[in-house]
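Visitor: what's the 3D shape of this:
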Amino acid sequence: MATDDPKTVIVERSGGNGLTAVLVILIVALIAVGAYFLISKETNKNDAISHAAQQVGDAAQQAGDAAQEAAKKQ
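Guide: Okay, the predicted model is just below:
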């Protein structure tokens, strides 16, 4: 025979201690720092290449000026 006694079910839900949120924030921060250094490295490399190209251009200008001076003296 069936009984009509009500049964109470208690569900305890753990809210956690916020560790997941802290880990997510740390991971995002690490990714941001890594991206910053990667972009900074690329910028430094591009600046070095630009500086070297400028020096080559200056040397070529000096060589051209010297050639013109030599041609004028003849």
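Visitor: switch to C-alpha atoms for all contacts and neighbour counts from now on
Guide: Will do.
Visitor: secondary structure class for residue 24?
Guide: helix (DSSP: H, G, I helix; E, B strand; the rest coil).
Visitor: any idea how far it is from residue 36?
Guide: Residue 24 sits 18 Å away from residue 36, going by CA to CA, to the nearest Å.
Visitor: where exactly do the helices run in the protein?
Guide: Here the chain has its helices, by DSSP state H, at 19-73.
Visitor: So for it, which residue is the most central one in space?
Guide: Among the residues of the chain, the one closest to the centroid is residue 35, at 1.7 Å (CA atoms, centre = their mean).
Visitor: Following up with a second sequence; could you model it the same way so I can compare the two?
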Amino acid sequence: MTLMTLMTLMTLMTLMTLMTLMTLMTLKARIIVRFRGLKKSRIAISILDFLSTLKQTIISTFLSHYFL
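Guide: Predicted structure coming up:
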């Protein structure tokens, strides 16, 4: 296995770890939406939108860096 392959695998593992953390944060934000009042729900929805955008940015950056 080459060094580049190992580096790619390590990067993929790091990306998967980040995605798992983001998923957990998204689930936490959804719980906030479900159990809090309307004003706080809007804050939680904003957090969800931010995490979704951040997740897409990380994925697209990774793909463009390693595969384009």
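Visitor: re the thing from before, quick check: the aligned residue for the residue nearest to the centre of the first structure in the second structure?
Guide: Residue pairing (TM-score structural alignment): residue 35 of the first structure is matched to residue 7 of the second structure.
Visitor: which outside residues touch stretch 23-40 of the second structure?
Guide: 41-42, 44-45, 47-48, 51 (CA atoms under 8 Å, 6 or more residues apart in numbering).
Visitor: Look up how far residue 29 of the second structure lies from residue 44 of the second structure.
Guide: For residue 44 of the second structure relative to residue 29 of the second structure (CA to CA), the value is 5 Å.
Visitor: What of residue 19 of the second structure?
Guide: Shown here: residue 19 of the second structure relative to residue 29 of the second structure, a distance of 15 Å by CA to CA.
Visitor: out of the two, which sits in the more crowded spot?
Guide: Each of residue 19 of the second structure and residue 29 has its neighbours counted (other CA atoms under 10 Å); residue 29 has more, 19 against 15.
Visitor: Need the counterpart of that one in the first structure.
Guide: Checking TM-score structural alignment: residue 29 of the second structure goes with residue 57.
Visitor: quick one: buried residues of stretch 19-38 of the second structure?
Guide: For stretch 19-38 of the second structure, burial by neighbour count (16 or more other CA atoms under 10 Å) applies to 22-23, 26, 29-30, 32-33.
Visitor: out of those residues, who's nearest residue 66 of the second structure?
Guide: The closest of the buried residues of stretch 19-38 of the second structure to residue 66 of the second structure turns out to be residue 22 (CA to CA; 21.5 Å).
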